[in-house]
Structure formats: C-alpha cells, structure tokens
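Chemist: With the input below, show me the fold.
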Amino acid sequence: GGDDMRVSGPRRVTAALFAACLAALVSAAPHDAYEDRHQPLTALDPRTFVDGTSRATRFSGDLISPEGDDASFADDRAAPFAVSVRASRPRASGELECEDTVVVTVTARVAPSDKHWVASYSPPNANVTATAPTKYALLTRDPLYLETGVANLSFKLTCARHAYDFVVFTDDWVVRQGWRQDLVPSAVAVARSDVVTLKDADGPRAPRLVALASTFDTPTESTERGEKKTSSRAAASNGNVSLSPLAVAWSSGRGAEKGARLRWWVEEKKHEVDELVSFETSVETEDVKDVKDVTNKNVYVSYATTRTYSSSDLCGAPANGTGFRDPGYVHVARFGNAFSDVKPGTRVVYELTDDTGATYPSVDAPRLAFRAPRLHVALGDATKTQTREDSFEEALVDDSSNDIDFAKNTNGNENASTTVYPFALALFGDMGRGTEDDATTWQEYGSAAIDVSNALTKLVDSESIDAAFLFGDLSYAVGYGSVWDEFCEQITPWASRVPLLTSAGNHELDGTAAQWQWALSREKEKQTQKRTRDVYGGGDSGGECGVPSSVRFPNPGSLKSTGLGSGGAGGWFVVTLGPFRVVSMNTEADFSFGSAQFRFLEAELSPKRVDRDLTPFVVVVAHRPALVDSSFGRDKPSIVHGDGDANDGSDVGVALALQEHVWPLFVESGVDAFVAGHNHAYQRHCAFLGFQTPNRSTYFDKSGCALFSTQNVYKNPRAPVSLVVGTGGAGFTRHDLGASFVETTQYAFGFLSLVAESSTTMRGRFFGVAGEALDEFVIVVDDRDRDRDRDRDLSSAVTPPRGPRRAGGGVGTPGG
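Modeler: Coordinates of the predicted model:
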C-alpha cells in the first residue's frame, strides 16, 4: 500500500475483476509476520499479493484511457506493462550461463510510479501469492523511469538448479479505491516475462573446502567401474583411523543416483618431478584410482554423501512457507586416505563431476586448485579421539569433541610432527549477501559482503591465508532459501581454495519456543535425533533452526538436526590448524557450568589435550562475544516475553554469562585470544582477566583487565586478548559507548588475520576491503610456564591507548 497514485484520465475496472481481487485479499490466511532488518525479502509478504497475470483475473492497473471516457472494454484488457529480458553481454552461443547478468526491460502503458517494481522468480511460473521472489528491484532504480516509463535494470542470475522468469508488480489501487483508505498492504502482479533458461543450471556448483568429523557418513560402495569401496565407519572399525578430515561440499540439482563425485590429483611441476607423490600402492578404502589423464597424473575419485532437506524439516515461517525454495542436493566428498601422504604446501587440483558427464569448473575453464594445508598430527590425539574407551572426555560430552587435526600419516613425511611458520587464519563473522546489480534486495548493505569476499580472494591468490573461519550469521537467509544459493556463489572464489570452518549464529539456529516445541514433537514422531535448541528463543533464524546451515556447511561439530545424518553434536568442536589449537563454541546453546558444552571445553582445554610444543597458540572462537562495548543490555536484560526457558539475549547479558561460566576456564587454560562477532563492528580489547562476580554495575570498567597493550604489543598477557570481528558485510550496529576496556573500535568491513610467526609471536591485522591494515597488534608469549595465577594483581592495568575510533554511541537496536 501507500499513497494514492495521481494519474490523468478515467479508470475502468469491471465489477467482476474488482470482486476477484478483493476476495483474494480478504480470504488470505492469517499468519505470524516475520521481520528481520538484515533480510530485505522480509519486507514482502506474498500472502497479501494478488496475481493479476492470469486471464481470469487480469488487472490492468491505473490505465490511462487513450480516447477518454469512450475507450473500449478491450483497452481495459490490454497489457499495462511489457517485460523483456536480454543478455547484458551476449555469448556467441546465444546461451545464458551461470552468473551471467541480464537486462530486464519494463515498459509501462500506465503512468510511471515509484510503486512499480519487478521481481525474479526461480523456478519460473511460481505462484506469487505463496512464494517469495529471489530478488526484486524498484523500477525507479532506473532514474529515467518516471520520465519515460521505461526501466532497464540489471539482474545477475545465480545458477540454482532452475530457470527464471520476471514479474512486474504495481500497488493495490483497486482495493484502496474500493475502501477509500489504505487498509491492506499489498501488491498486484500485472505482467510476467518469458522463461529465462541457464545452461546446465542443475549441474555441480559452489564448492567449498570443509572439515569433517570421523562420524560423518560416507558412501558404502562405489558405483563406478565396479571398484569395491567401504564406508568410513567400516574403515574405522578395521583400525584405519587416518581418514583425511578435508572434504569438498557442493550443490546440484541431481540426486545420489547420479553418482556425484570429487576427482583430484597432485599437480606435477615440470622440473620437480620428485615432488609428485606416488600413489601407485596407496589406493585405500576411501579412494578409487581412476584412469591416468593425458599428463600421466594419478587421478583419484571420492564419491559423495548426498543430502537434502524439505520444508517439513524446517521449524517455522518463512522457512517452511513463502521463503522455502528447493535446495536441490548437497554433496560432500572427502579427499580420503591417499591425501594423508600429500606433503604440506603441495598444489592439489580438483574438479566435481557426476554420471551425466557435467563438470565444475566447465571443461574450458581452469581446474580448481589449492595448497595442501600445512597441518600436522597432534601427538596421539587422532587415535584417542576415535576410540571411546581411550577418551573419558569424549564419552563425557556424548561424542562431541570431534578433535580434528587434519590428520597426516607420518610415513616419513616432513612436518608430520613439526609446526610450519608462518601460518595465517582469517576470522570474521556476520557476512550476508552483497549486491552487484540493480536489484534493490541488497541495496541497504551495498556491496560490503562482496567486497570482503574479493579481499579474501586476493589474499588467497597470494597464498597469504591458510584457513578461514566464519563464526556465525553466515548468509542472513533467515528462512529465504534462495539466499543460501546466492551466498554460496559469493564465497566460492576463496572458499573453494582454503579450508572454511563455520559455526552457528543466532540467524542460523535461534527459534521461538513454539517452533522448538514443534521440533520436539516431530522428533518423537519420527524418532530422530534430538535437536540442539538455542537458549534465547528469539526466532532469529526465520524458522530454519539450524537445518540449512548444517547441511550446506558441515563442520566437525555439525548440529544434531532432523535425522538428516549430519552427525556430530551440539555445534562445538576443536581443530588443530598448524600452530593453532582452535576451539569453537556454540554460544546459542547452553554453555553454563556443568553443561555438555562446558564439560567439552574443560576437557579440550586441559593440559593433556593441548600440546604447546605443537600448538603454542590457543584461540577460542564464538558467535557472541564475552566482552563487547555495547549499549544493548547496558541497563536491563532482554528476555523474550512468555518464554520461561529463555536467557538474556542482550549483548551485555550474554557477555556476563560467558564471563561467569567459561571465562575463568579460558584464563586458567592459557587461552591466548577470544574472537567473536554478533556486534557488527571491529573492537580490540585488553587482555581480560574478568571479575569474581560479573555484573552490570562493573561491566564497562577497566578493572577486569590484566593488561593493555604497549604500542599495540601484548607482552606475556596473563589472560586472553578479546576481539570482536562482526565485520563480514552486515550493516554496522554502532552500539559502542566508549568502554574503558576497549583499545580500538573500527566501523569498517573486513576480517582479522591471525598469523603465527613463531612459537612465541602471533600477529593480528584487521584488513579492510581495500587490503589495507586498519589495525595491527602482536601477542608475545615467551614464558612457557604459562602461569595464570587467579589472584587479582591488577597493577598492570593501565589506561588503554586509543587507536582510531569512529564511535556510533547512543542506545541502538540489538545487534547480530
């Protein structure tokens, strides 16, 4: 709805047409509105729309009579808009391919208005009253539209298994003229384009390198060449526990029957033939040796596990309603046992294929390639974490530890027990989707997420990143399935070439009490695994409740979901990445003292699990921060009304809970850094010791600090350095109040690079989207006894130096 349009000339609408439009609006089923300021698609409610594109209910909008009052009825039936689609840069073949940009031209025979817009739908011919579009654009994005009545708008088309079409909408003038007031917000579809087909739209797309736990299922047999192949579970039971945790996840529109698979080989250097690892005698249970290619390389095939989910697996609207979109299939294939013999730094090449013969990348494009991660086995850990009777901690947390070391068989390999320096991690949260066309959908955030992706790609190109971690609020799909496809394409240029670890944030996992009650009833009905529910009850996932993210982005601690075979437990896990021991929390789940997650943290941070000779640096990552300069929750808790099980979900409330329950453990265990997101800013804090009794009255005080940096150097801090990096692309929250524990605050998009330069020195740089270092600091720990005395000696607490600040200030809306 909106203000009445002002146009010249009479308007003619038949009584039957008016009745049809009105009935469609009035009979719309009631629903619970879902709004999320991070997701522009929530501004549309298809259930209030009217489809005027069918002949029976065609609505001509505000027609301008060409001949005055005597215009014929046929003129009223004439199409008020014309819409056509053409390639922005036509190919010689005449075909459109994935990620091509098209120009959508809309020509109006009515008075141009700022209420006119066009939307893309995929699959085409969708019921616009029941399905959200994938994108939309106001016709006034073309600045000449109001003058000429012609809009030319660019749309980039992501290959997501189906064709597209475009639908033009006007506002609901008919209804508002009938009621003489704007009671019903609505839109009327008045024109639809021809179907736009993309070449191989259902083929393999969007690969991302991921890490898997040993419990992640793999296919039980091969379907190619009759080769015998056993499952990972069978291999483990036979004593073979050397499965590589490195895998590729990708999407397609083809099910398991099409034999989706990963083909990989080691690139042979022309003058360094000795660096090519020979696999002539190393074909094991997880790899099937295929024919040698024309360059005489040994090519290996790993068959994929194939999964999907349906609307009935999702816990609420809009995810299981207007936002649902066919997710196709997600395929996951390990590199397998032979990969364990590849030397760190060796260039590995791979491609994706299936029984149809389709490949990704296409046959005329370069293959995908990456450097084998410079990773090592922590002494004995790989075996212990695979054998329940040998690991009390693993039994204690219900198989939750899933300690992943990117295991390597020693087999005489160099670096099998030696850490390689330097080693770089890229860390950030809160990314979302950026825009690079005229679609209004993402204009609020602009191109920030794309700019961050481009900056990461440049560092990957220069081999300056060894692994990446995106800790929560990945896509901000919040129930709109098409956004996941857009997001996966956005990150492909870098996520296909370095291991990407992910964890859940509130916009992946959080549901309402009613949604979790429904999920529980479904678990009982189908006898599936119990879901890991969030403890805040805010419904921030838009009814996803962790399902799409855990299927599309498997990780070592994949959430228990709906019996989809995701494996894992509550979303918490540990990985050993070069010299880093990275502990990933799930701050959406219970982490209180004595909980499963607390016991996991206690076990994994114990001296017998952390070998400081191999992993001198321990970093804890989480979505929500344990220390953050934020006005949200400064004065009082924020608890969902009517949910007796909900915890305080405010920034300060969650931080106080983390400080009370787990921070003492981090201090005692010698954690070097705690990195989180949720608040959309970059903040670097003191080395934080904490308070004996955390509370709001002392929260913003510096007295909890053990050490401030001197010229940006933390020399032997006795507590973790705290950082907030919620800068992946989502709009800034600007909640800071100038808390005394803060050393610097940046409102800039980018990511944190943590580089282990030696066993005693870790350098951090916050990179902006232009590749510039906006902040830099160093943590030096050369006292290997790591004495973390809990007695309060705050003589080292000094007034913090202030780095560059662009303060938002004031009391703002909740972050995340």
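
Chemist: switch to C-alpha atoms for all contacts and neighbour counts from now on
Modeler: OK.

Chemist: All the strands of the stretch 651-800 of the chain, in order from the start?
Modeler: Counting by DSSP state E, counting those that start in this stretch, the stretch 651-800 of the chain has strands at residues 673-676, 682-688, 705-707, 713-715, 721-725, 742-746, 750-756, 761-768, 773-780.

Chemist: whoops, I mixed them up, the stretch 51-200 of the chain
Modeler: Under DSSP E, counting those that start in this stretch, the stretch 51-200 of the chain gives strands at 81-87, 101-108, 117-121, 135-138, 150-156, 165-171, 187-192.

Chemist: could I get these as TSV with mean neighbour count and distance to Ala236?
Modeler: Below are the strands of the stretch 51-200 of the chain laid out as TSV (neighbours: other CA atoms under 10 Å; distance: least, CA to CA, whole Å):
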stretch	mean neighbour count	distance to Ala236
strand 81-87	18	52
strand 101-108	21	48
strand 117-121	24	46
strand 135-138	23	46
strand 150-156	22	45
strand 165-171	25	49
strand 187-192	25	55
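
Chemist: Of these, give the one that comes closest to Asp534.
Modeler: strand 135-138 (29.8 Å; CA to CA).

Chemist: Can you lay out the strands of the stretch 651-800 of the chain as TSV showing distance to Asn127 and mean neighbour count?
Modeler: As requested, the strands of the stretch 651-800 of the chain are exported to TSV (distance: least, CA to CA, whole Å; neighbours: other CA atoms under 10 Å):
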stretch	distance to Asn127	mean neighbour count
strand 673-676	41	26
strand 682-688	42	27
strand 705-707	57	27
strand 713-715	59	17
strand 721-725	40	27
strand 742-746	44	24
strand 750-756	39	27
strand 761-768	42	21
strand 773-780	48	19
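
Chemist: out of those, nearest to Met431?
Modeler: So among the strands of the stretch 651-800 of the chain, strand 750-756 is nearest, using CA to CA, at 9.7 Å.

Chemist: same for the closest one, what does it pack against?
Modeler: In terms of contacts (3 or more CA pairs under 8 Å, 6 or more residues apart in numbering; DSSP states H and E), strand 750-756 is packed against strand 423-428, helix 448-461, strand 761-768.

Chemist: Another for comparison:
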Amino acid sequence: MFRFLYFLLLFSACDSHVFIHPLSKLGVTETIRDIDPNIKVQADPTVLQSSGSWVTVTWKGVASPSGDDWIGVYEPASADPNASAPVKYQFANICSSHMTNGSGTVRFRLVNTRVDIAFKFLRNGTKFPILAAVSNVVTFKNPNEPTQVHLALTDSSSSMSVSWVSGMVSEPLVIWGTTPGHHPSVARASYRTYNVSHMCGAPASTVGWHEPGWLIQANMIQLKSGVKYYYKVGDKKYGWSLEFSFVAAPTPDGTQRTRLIAFGDMGNGQVDGSIQHWEEQPSLNTTANILSELDDTDLILHIGDISYAVGYAAEWDEFFDQIQPIASKIPYMVCMGNHELDFPVPSSLFSGQDSGGECGIPYVYRFAMPRPSLNEPWYGFSYGNIHFVLMSTEHEFRKGSPQYNFLVNELASVDRKTTPWLIFAGHRPMYIDSTDNGMPAGENPVAELLKDELESLLKEYSVDLALWAHHHSYQRTCPVYQKKCTPNALTHVVIGMGGQTLEVDRKPVTPKYFVKLEDKHHGYSKIEANATHLDFWYIMNDVKEPFDHFVLSK
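Modeler: This is a model prediction of the structure:
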C-alpha cells in the first residue's frame, strides 16, 4: 500500500495553494530599505520555549498586494537584509487573503540558533527586494539550550561519542546510566567553534554567514556491549537536554548480525513549507522512513553531500535538527562530499564552487569521526562483523598521497576473522552510468581516475561491497573488475537518492556491467550481515518497498 509521507502541509491559517519556487538566488546585496508605515507585521508568541517551536506571523496594511511580496526569517533580528540572507522565507500569497486585502497569516517552525529573530516583509520579488516592514523581536527562552545532539562511533567499541551545540558554555558535560532518569557516569566535554575568517569564499564568508555557536563533544566510556544507556547533555549553568538513549556497540565478532542504513546526497527540508536556498523536501520522507526502522538499525552511513548548506550556515542547524531523532539514538557516520569541500583552495582536489566557500570547515568541526586529524577526513571503523573504510574523493587520493597510504594501511589491518565483511565507501563513484564527461570533475573522468588509482587495491584486499553517491540515483553493478563482470569481484552500488533532485542523465546504451538502475524515486538502502551472508535492499520512499535486493555470500 502506498504511503505518502511528505510533510508539505503549510500549517497556515489561510488556504494553501500550489507552491511556486522563487528565483534560484536571492538578490541580497540588491536589497533596499523603504519602510512603509502602513504595513504592520506581528509575530506570536514572542518567547519560544524550545527548539522546533512554531511562530504565527500576521501582516496587514499592504497596498497593491503582489505575488512578489514575501516574509523572511532573519537571525539575529538586527540582521541587515542588504548584507545577510534570511534563514528561510515564504511568499505572502501563500495566504489567499493577501491578494484580496493585503493581509494574511503564515506559520514558521523555528530551530533554536541561539539569537533573537525578526520577520521582515519584503516587496518587489527576490532579485531586487525592497524592505517594507519589520516585526517585533522573538526570542528563545533559553538561547543556550543544548541542540543538534548526534552520536558517532569512536576507535573503541566500549565508547560512544556525542556532540551537540549551545550558545554559551561553562562546564559542558554528558551524563549517563543504565536506568532512565539515573545518570551516575559523567564525562567532561571539549568545545570549539569557527568564525567567518575560517571560510574561504562567498557566500559562506558574506551573505550566508551565521554564527555556529559552541560545538561540543564528549565520549561516554566503559560501555558494556549491547547494553542500553540513557544520557543527557548540557551544562550545569546553562541547562540540560532531554534524555536520550542508545545501545552500546558490540565487540567485533564475526558471528554477529549487523544492520545499517546507508544513503548519500540527502540535505534537509522544511516541515512548514517555507523556502531555503536549496531545497531537499524529499529528505523529509527519507528521515521519516528511517525513523520508523530505527529499532532494527544499528548505525547510519551518510556518504557525502550532507546538509547542502553550500555556504548558508544556518542550514547546518536545520539539518542537525532534522536528523536529531535518528542521530541521538544510533551512531551517524559520514564521509565528505563535493558540497562540503570543493572550492579553489589547495586542500580541494577539484576546484569548483560546490561548497559555497565552506571548504570543509563546518563539516569537520561538526562531525567527530574517528579520523586521523581535522585535515584528514578519511577513516576506518568496525561495527559488529563489518569493517568500514571511508575515503574522501574530494582530497588527493592518487598513489603516494597521504590518503592513499592511509587506505593501504587501513585495508591491510582488517582482521577478517572478527570482521569478515569489508565495506568501502566514498562520495564520487568508481562505476557510474552518466553522460557527465566534463573535465576534470565530471562523473566519468573521476570514475576512471578512481579505477586507475584504487580498483586494484580494493581487489587485493577482497573488499566485499563499495558504496558511492554523488549521482542522484540508484545504480548497481554486477561483481565487476576492470569493467567486466567477474566472479568473486567487487559489487558497486550508487545510493545518491537521499533527497536532492534526482538525475536522469544516463547513457543511451547502459554499460553491460550495470544490472539495476532506478532514477524515479528517492529512497535509502538497508544492509544486514551475518557470518555468511550480506543482504542489501534499496527501499523507495513513497511506497516503502524494495526496488532491489541482492545477497553476497562468504
């Protein structure tokens, strides 16, 4: 039975109509100020209790109302629309009364970004906006509320990393125990942040900048395998989070069962129907479906193109808010994609504009993966009977590079008795059905480079499964080596269907080594491995049914 999980209800006091997308980019620096004293904008309530609260915005007094009138959410409230992009926005004609009498009401859901907020009424469209009115200021009751809680595995199966964000810190802690409401174990947290000078270009360093708050991380240690723990994060001075729970990772053992969900290219969407700079509304379906399967899932693997903030920093807050119900309960493991790093800087293998000037800084500061260092975002880890090796396709990976040397050593170190399954993952795919031949960063040239530099290495160490993303589709090969279906070779799967716009640029003739392709649905993949068999499913979001299922055997 079809299950349509889209959260595109606009929760407005007025009748909704077909959603019309604005121009792709806001003309922030083209904005002029021309306040109309007749236009009144009111936001209620003025004090919000917690992150995720709703605000009702009402306006009236708009003469000659137009479909180009819109309401922007600006944080902080003092932000100049000529210098700062809104966090999100909505067209006033989402409310039918706007076009008839110049008044209306719309509701916004707000994430706590640690600053005050104002709603600003702009006219003349999004390319050359005119600021006409400003609402009263809205604040959060506790701007230092711990938010964006997410777990990650560490180098040890007896510990779990937890990260969160707060506006201020005094003595941040994580407290935990095996009984709800009782948290005898305590660990101090470390904290850090980054500032606009760390960004390497626009819009991250200009109109997209937003203060990230304090990024806090701690390790819960001496955990017992398979035991459920209850925990809270926060600060004695500034307040505590709700209580969350997780199950401690198992000690690697080849006889165990491991269950994970994997995908790439997800981003975030808005449950209030408002508009961001890039939109991945189908990601709401992906997260909702994953949430429904959480009790049967051990970890998440998100292989690149994480939030699609691309220089609009507040979207990182929105993304972590969206995944918190998942990532606060099971480890959320990631690797870097082009929209996290790529920019004309020495660290980037491909010098496009894909990161919007972020150059990997928000990604490495916000995700505490068990990597060698902040500047080396590649790593390996074990969970149950699987060892995972995650590379960065956005950094130099050719033979002799630091990353290549790491991959050689990591693959050579895997104990196939305790972790008989070996999964390799990176963002840009080694095998892809695509027409993108652009040099040097097109999908086909990069796929050839990956094959030239890494395919023999993966074969040498008998990698079982390779997961890729970047192309927004589902694609599976036969067991393949050097473009030929070969018994006992490596199966490659592209799983870039998490939320971004699907891509249908396949070749007129499908390469013979592809056995399954799907580019009409968003979705996610499920993997379950025991000692002898690894099952893989691709689940389509809108029907929540498998499009593909295959089994690897030992």
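
Chemist: still on that earlier bit, could you dump the strands of the stretch 651-800 of the first structure into TSV and include distance to Leu41 of the first structure?
Modeler: Shown next, in TSV, are the strands of the stretch 651-800 of the first structure (distance: least, CA to CA, whole Å):
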stretch	distance to Leu41 of the first structure
strand 673-676	27
strand 682-688	27
strand 705-707	43
strand 713-715	44
strand 721-725	26
strand 742-746	29
strand 750-756	25
strand 761-768	28
strand 773-780	33
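
Chemist: Which helix or strand contains Leu352 of the first structure?
Modeler: Using DSSP states H and E, Leu352 of the first structure maps to strand 347-353.

Chemist: re the thing from before, His661 of the first structure: which of the strands of the stretch 51-200 of the first structure is closest?
Modeler: strand 135-138 (43.1 Å).

Chemist: Give me the range in the second structure that that closest one lines up against.
Modeler: The counterpart of strand 135-138 of the first structure in the second structure, using TM-score structural alignment, spans residues 88-91.

Chemist: check the fit of that stretch onto the first structure and give the mean distance.
Modeler: Here the mean offset of stretch 88-91 of the second structure against the first structure after fitting is 0.8 Å, by mean CA distance after the TM-score superposition for the first structure.

Chemist: Give me the contacts around that stretch.
Modeler: Gly67, Asp68, Asp69, Trp70, Ile71, Gly72, Val73, Tyr74, Ser274, Ile275, Gln276, His277 (CA atoms under 8 Å, 6 or more residues apart in numbering).

Chemist: Now the two most distant members of those.
Modeler: Gly67 and Tyr74 (20.6 Å).

Chemist: before we move on, back to that, give me the mean deviation of the strand holding Leu352 of the first structure from the second structure.
Modeler: Mean deviation of strand 347-353 of the first structure relative to the second structure after superposition (mean CA distance after the TM-score superposition for the first structure): 0.7 Å.

Chemist: Nearest residue to Ile330 of the second structure in space, please, no chain neighbours.
Modeler: Leu299 (5.4 Å; CA to CA, 6 or more residues apart in numbering).

Chemist: which residues does Ala82 of the first structure contact?
Modeler: With CA under 8 Å, 6+ apart, Ala82 of the first structure has these contacts: Thr105, Val106, Thr107, Ala108, Ala191.

Chemist: List the residues that contact the most centrally placed residue in the first structure.
Modeler: Nearest to the mean C-alpha position of the first structure, by CA atoms, centre = their mean, lies Leu474 at 2.4 Å. By CA under 8 Å, 6+ apart, the contact set of Leu474 of the first structure is Gly429, Asp430, Met431, Gly432, Ala504, Gly505, His507, Glu508.

Chemist: What lines up with it in the second structure?
Modeler: Checking TM-score structural alignment: Leu474 of the first structure goes with Ile306.

Chemist: Tyr136 of the first structure and Val535 of the first structure: what is the separation?
Modeler: Distance, Tyr136 of the first structure to Val535 of the first structure, using CA to CA, to the nearest Å: 34 Å.

Chemist: what does Pro616 of the first structure give?
Modeler: Pro616 of the first structure is 33 Å from Val535 of the first structure, by CA to CA.

Chemist: try Ser311 of the first structure
Modeler: Distance of Ser311 of the first structure to Val535 of the first structure, computed by CA to CA: 24 Å.

Chemist: Kindly check the end-to-end length of stretch 364-373 of the second structure for me.
Modeler: 9 Å.

Chemist: ok, back up a step: pull the most distant pair out of the contacts of Leu474 of the first structure.
Modeler: Gly432 and Ala504 (13.4 Å).

Chemist: Looking at the second structure, name the residue matched to Pro720 of the first structure.
Modeler: Aligned partner of Pro720 of the first structure by TM-score structural alignment: Leu490.

Chemist: count of residues packed around that match?
Modeler: 22 (other CA atoms under 10 Å).

Chemist: my guess is it contacts Gln482, does it?
Modeler: No. Using CA atoms under 8 Å, Leu490 of the second structure is not in contact with Gln482, being 10.5 Å away.

Chemist: didn't Val207 of the second structure look like it was pressed against Ala83?
Modeler: Yes. Between Val207 of the second structure and Ala83 there is a contact under CA under 8 Å: 5.5 Å.

Chemist: Comparing these two, which residue is more hemmed in?
Modeler: More neighbours surround Val207 than the other of Val207 of the second structure and Ala83, with 21 against 16 (other CA under 10 Å).

Chemist: who touches the more buried one in this structure?
Modeler: Taking CA under 8 Å, 6+ apart, one finds Val28, Ala83, Ser84, Ala85, Tyr312 in contact with Val207 of the second structure.

Chemist: What helix or strand is it located in?
Modeler: Assessed by DSSP H and E, Val207 of the second structure sits outside every helix and strand.

Chemist: corresponding residue for it in the first structure?
Modeler: Val207 of the second structure maps onto Thr322 in the first structure, by TM-score structural alignment.

Chemist: what about that match, distance to Leu41 of the first structure?
Modeler: Counting by CA to CA - Thr322 of the first structure and Leu41 of the first structure are separated by 10 Å.

Chemist: Pro499 of the first structure now?
Modeler: Distance from Pro499 of the first structure to Leu41 of the first structure, by CA to CA: 31 Å.
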